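S.K.: Sequence plus the predicted model coming up.
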Amino acid sequence: MISSTMHNFPSCILFLLLTLTANLFLPSLSEKCNPDDKKALLQIKNEFGNPTKLSSWDPTTDCCNGTWSGVSCDTDTQTFRVNNLDLFDLDLPQPVSIPPSITNLPFLFYLSLTNIPNLVGAIPPSISSLTKLQYLYFSQNNLTGVIPNTLSQIKSLITLDFSYNKLTGPLPDSLSSLPNLGGITFDGNQLSGSIPESYGSFPDSFTSLTLSRNSLSGAIPASLAKLNLSFVDLSRNSLVGDASVLFGSNKNTQKILLARNSLAFDIGKVGLSANLNSLDLRNNKIYGTLPEGLTGLKFLHNFNVSYNSLCGQIPQGGNLRRFDAYCYAHNKCLCGSPLPACKT
């Protein structure tokens, strides 16, 4: 009932007052954020210990209005479901695990939790319930435990990056069943065991294999010869044997980084990709003579074959002229510029 005093207001002012009063009690009419998504985000904030960097996650505001740090919603389909969660440098007040409530955001296609020193514990197998995920980044944290095999259930995955954590155990052999996977980056962990034979069955979309700075051992599977990798980094492990399967003149390889292993194969017999711009083979047991094809690599800007068992004349010309003696040092019997001349 409108009081008698309100009858004295002009009708236009009365209408305005009634409208403003109604809007105070009906904020949801203009809010685009799905209430389930908003609830999940506020639970995540709580599970993180309410870090100051998430102070923009204000329950009285719309989580899809662009002010919630690291949160984006699907505006293309007008469903406004939270599909992107990108959190980094969070000042967590104490060590916590990956918030369980993340799995209550079923429309996520991009999930990144990076450079959060107080993010600890295991990667939860339940992450596989996020069946729309395409990009998953858990890098530069302090996560422990194994990489869960359940990741192979997320058939939409394109990129996996768990680099620079404290993950242990083997490489999951089931990852090769992911039909859209483009690359895995697991550098800087404590992963052990061998590279699975199944990794030769990655799809054609798979172009990046980076596993450096781990404790991987054994031989590189011959099946990897079937891959056409643009970027491969297996450096600083304990791998042995033949790595020639990673080379090929018919491939599009740009970077091959194999330094600090115990690999042994004849470098003179490998084919070289015309796109090769980085080749680091130092500190292995590689033998043979350097292939003449190195002088024809137009994009080569990083090259090091020191501390191996190479012999013979160093090819002359092309981009090889930019590399000094350090890049060839400590081999069995390499000779020629920039090293001392070969003995006749």
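M.R.: Now that the structure is in, tell me what you want to look at. Because the structure is predicted, anything quoted here is derived from the model rather than measured.
S.K.: From here on, just use CA atoms for contacts and neighbour counts.
M.R.: OK.
S.K.: Could you grab the helix/strand/coil label for residue 256?
M.R.: strand (DSSP: H, G, I helix; E, B strand; the rest coil).
S.K.: In contact with residue 298, which residues are there?
M.R.: Contact analysis of residue 298 by Cα atoms under 8 Å, 6 or more residues apart in numbering lists 274, 275, 277, 318, 319.
S.K.: Now which of those would you call buried?
M.R.: The neighbour-count test (16 or more other Cα atoms under 10 Å) marks 274, 275, 277, 319 as buried among the contacts of residue 298.
S.K.: how about the second one, secondary structure?
M.R.: Three states are possible here, and by three-state DSSP the one that applies to residue 275 is coil.
S.K.: on that earlier part again, need the buried ones among the contacts of residue 298 in a markdown table (columns: distance to residue 295).
M.R.: Output for the buried ones among the contacts of residue 298, formatted as a markdown table (distance: Cα to Cα, whole Å):
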| residue | distance to residue 295 |
| --- | --- |
| 274 | 11 |
| 275 | 13 |
| 277 | 12 |
| 319 | 6 |
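S.K.: Residue 156 against residue 180, yeah?
M.R.: Yes - using Cα atoms under 8 Å, residue 156 makes contact with residue 180 at a distance of 6.3 Å.
S.K.: Put together TSV for the contacts of residue 298, with distance to residue 138 on each row.
M.R.: Listed next are the contacts of residue 298 as TSV, based on distance: Cα to Cα, whole Å:
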residue	distance to residue 138
274	34
275	30
277	28
318	41
319	38
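S.K.: Do a quick rundown of the helices in the stretch 1-150 of the chain.
M.R.: All helices of the stretch 1-150 of the chain, identified by DSSP state H, counting those that start in this stretch, fall at 11-25, 35-47.
S.K.: sorry, back to before: mutual contacts of residue 156 and residue 180, please.
M.R.: Counting by Cα under 8 Å, 6+ apart, nothing touches both residue 156 and residue 180.
S.K.: returning to what we had before: tell me the most buried of the helices of the stretch 1-150 of the chain?
M.R.: helix 35-47 (a mean of 18; mean count of other Cα atoms under 10 Å).
S.K.: who touches it?
M.R.: The contact list for helix 35-47 (Cα under 8 Å, 6+ apart) reads 51, 54, 57, 59, 63, 81-82, 96, 99-102, 104-105.
S.K.: Could you rerun that using 7 Å?
M.R.: Helix 35-47 is contacted from outside by 54, 63, 81, 82, 99, 101, 102, 104, 105, using Cα atoms under 7 Å, 6 or more residues apart in numbering.
S.K.: Pasting the second one now:
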Amino acid sequence: MGSPKALLIGVLQVLLVGESSSQPTSRDRATLLAIKNAWGNPKQLASWDPAVNADHCNWTGVACEGAGGGRVVTGISLPSLNITGKVPGSVCDLTNLTRLDLSYNNLTGGFPGAALYPCSQLRFLDLSNNFFDQALPDDISRLSPAMEHLNLSANYFRGAIPAAVAGLPALKSLVLDSNKFTGAYPAAEISKLAGLEQLTLAYNAFTPAPAPLEFAKLTNLSYLWMSSMNMTGEIPTAYSNLANLTLLVLSDNNLSGEIPAWVWQHQRLEFLYLFNNSLTGELPRKVTAVNLRELDVSSNNLTGEIPEDFGGLGNLSLLFMYENQFTGTIPASITMLPNLREIWLFRNKLSGELPSKIWSIPKLTTLNIQNNNSTGSLPAKITENIQRIVIGNNRFSGSFPTSAIGLQVFNAENNLLSGKLPPDMSRFPNLQRLLMSGNQLTGSIP
């Protein structure tokens, strides 16, 4: 049997080992309670209470890694909890924190650099949709060099975007849209972020300037959102280098010239939004961007005919081309698109007969071709999925589509419809708007 001294040393060693393995847990728990206290102990964080749940890794929005007493807090995710105040200075006492999501709250103040710079392992930071304001600091590059995802969108940050925002070499996502930024953005510096996959600068009042050619270097980009930021000139041909794009949004700018051919040949592009610019020219006959799902080139000055090749875009669900100068007929090929849900072609110069099979596109919910010069007859059978038929100010004939029992809106003003209205409109329980003046219909609306 060992001596009492030896036994005591052994017990102390066991206790020390136990304390060592539990210290990270107890320290992180204390830090979480300090964060909660700094926010005024909001009821949304009622679970952050050892009396309610001794294991803080099960508290709302807390993520841990490790096993047993050695578990450490690696993530805090508290979106949409109506949290007020500022980012607590104690947050980086969570020394293993890699993810912090405080989006969609009511946090205020300037960019919380002092609170966040000590978070040496932080890879994901989302402060979007809060009430942060003031200019971003020139030393924002003091954030963790491991930072991959930085989302500061939908706040009130103002002034120029500092070049230091591009001083985070590991960035894959830089999300700065919907703020009050002005001046010139640091395009040359941002273009050096070789690993960038997502970039948003939209909805900021930058100084008018052409689309930055430097961004053509960001060949890993899959998501590029640059709406409403006072861009001028043409869509760069050099952007054809962005072979990984799945989303391209350049809407609500002052872009001019033709849509480059590469756009219509892009093999990965799924979402294309170029609406509300001053783009001109005809669309090419050859369209091979077969992965397009949503296409919006509305409110421009585009001319010519709608390409027959659109019928090969088998994934297309939204076709928005309204308020342009398109001519000719609507191609019959688009009636073969199995996923097409919405067709918006109003206020163009389209003519000729509407393809009869358009009424049987299986997923079609909306057809809006108002203010054209199209003809054709409304058929007896229309898909029950259709909810909105807007064909006013054309030259359609036929009668009210009694088979379209899912209708919510029917606008056929100023056409050549005839016949009687249905005696029982209760067959259309969802109908909210009915406009049929300027036709040759008889009967009355019950």
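M.R.: Good, I have the coordinates. Predicted, not measured: the structure shown is a model, and the values here were computed from it.
S.K.: Give me the TM-score for these two chains.
M.R.: Remark: TM-score between the superposed chains equals 0.74 [TM-score structural alignment, normalised by the length of structure 1]; 290 aligned residues with a Cα RMSD of 3.3 Å.
S.K.: Can you report how many residues neighbour the alignment partner in structure 2 of residue 317 of structure 1?
M.R.: Under the alignment (TM-score structural alignment), residue 317 of structure 1 pairs with residue 382 in structure 2. Neighbourhood size, residue 382 of structure 2 [other Cα atoms under 10 Å]: 19.
S.K.: and residue 382 of structure 2, that one's in a helix?
M.R.: No - looking at residue 382 of structure 2 with three-state DSSP, it is coil, so not inside a helix.
S.K.: isn't it right up against residue 359?
M.R.: Yes - with contact defined as Cα atoms under 7 Å, residue 382 of structure 2 counts as touching residue 359 (5.2 Å).
S.K.: By residue count, what's the longest strand in structure 1?
M.R.: strand 82-88 (DSSP state E).
S.K.: tilt between it and helix 35-47?
M.R.: Angle, strand 82-88 of structure 1 to helix 35-47, by axes from the mean of the first three to the mean of the last three Cα atoms, to 10 degrees: 20 degrees.
S.K.: in the superposed pair, what's the mean gap between strand 82-88 of structure 1 and structure 2?
M.R.: Its aligned residues in structure 2 lie a mean 0.7 Å from strand 82-88 of structure 1 after superposition (mean Cα distance after the TM-score superposition for structure 1).
S.K.: mind checking how far residue 412 of structure 2 is from residue 20 of structure 2?
M.R.: 77 Å (Cα to Cα, to the nearest Å).
S.K.: what separates residue 209 of structure 1 from residue 126 of structure 1, distance-wise?
M.R.: 25 Å.
S.K.: Kindly state which residue of structure 1 is aligned to residue 259 of structure 2.
M.R.: Residue pairing (TM-score structural alignment): residue 259 of structure 2 is matched to residue 195 of structure 1.
S.K.: follow-up on the earlier one: nearest to residue 222 of structure 1, out of the helices of the stretch 1-150 of structure 1?
M.R.: With Cα to Cα as the measure, helix 35-47 is the member of the helices of the stretch 1-150 of structure 1 nearest residue 222 of structure 1 (44.0 Å).
S.K.: Identify the residues contacting the equivalent of residue 154 of structure 2 over in structure 1.
M.R.: Taking TM-score structural alignment, the alignment pairs residue 154 of structure 2 with residue 89 from structure 1. By Cα under 7 Å, 6+ apart, the contact set of residue 89 of structure 1 is 114, 115, 116.
S.K.: Just give me the closest of those residues to residue 331 of structure 1.
M.R.: residue 115 (39.5 Å).
S.K.: so who does the residue nearest to the closest one when sequence neighbours are not counted touch?
M.R.: Spatial nearest neighbour of residue 115 of structure 1, chain neighbours left out: residue 140 (4.5 Å); criterion: Cα to Cα, 6 or more residues apart in numbering. Under the criterion of Cα under 7 Å, 6+ apart, the neighbours of residue 140 of structure 1 are 114, 115, 116, 163, 164, 165.
S.K.: my read is the fifth one is in a helix, agree?
M.R.: No - the assignment for residue 164 of structure 1 is coil, going by three-state DSSP, so no helix is present there.
S.K.: Just to check, it is in contact with residue 191?
M.R.: No - judged on Cα under 7 Å, residue 164 of structure 1 makes no contact with residue 191 at a distance of 11.0 Å.
S.K.: Neighbour count: the two, which is higher?
M.R.: residue 191 (25 against 22).
S.K.: Which residues are in contact with that one?
M.R.: Applying Cα under 7 Å, 6+ apart, the residues near residue 191 of structure 1 are 167, 168, 169, 170, 214, 215, 216.
S.K.: Give me the nearest residue to it, chain neighbours excluded.
M.R.: residue 168 (4.5 Å).
S.K.: Could you list which residues are in contact with the one you found?
M.R.: Taking Cα under 7 Å, 6+ apart as the definition, contacts of residue 168 of structure 1 comprise 144, 145, 146, 189, 190, 191, 192.
S.K.: Of these, which belong to strands?
M.R.: Those of those lying in strands (DSSP E): 190, 191, 192.
S.K.: Who has more neighbours out of residue 412 and residue 20 of structure 2?
M.R.: Neighbour tally, residue 412 of structure 2 and residue 20, criterion other Cα under 10 Å: the higher count belongs to residue 412, 25 against 13.
S.K.: Skipping adjacent residues, who's closest to the more buried one in space?
M.R.: residue 392 (4.2 Å).
S.K.: any idea what that neighbour aligns with in structure 1?
M.R.: In structure 1, residue 392 of structure 2 lands on residue 329 (TM-score structural alignment).
S.K.: Distance check, that match against residue 282 of structure 1.
M.R.: Distance from residue 329 of structure 1 to residue 282 of structure 1, by Cα to Cα: 9 Å.
S.K.: list residues touching both of the two?
M.R.: 306, 307.
S.K.: What count of nearby residues applies to residue 106 of structure 1?
M.R.: Residue 106 of structure 1, neighbours per other Cα under 10 Å, totals 16.
S.K.: now do residue 341 of structure 1
M.R.: Residue 341 of structure 1: 12 neighbours (other Cα under 10 Å).
S.K.: quick one, what contacts it?
M.R.: So residue 341 of structure 1 contacts residue 335 (Cα under 7 Å, 6+ apart).
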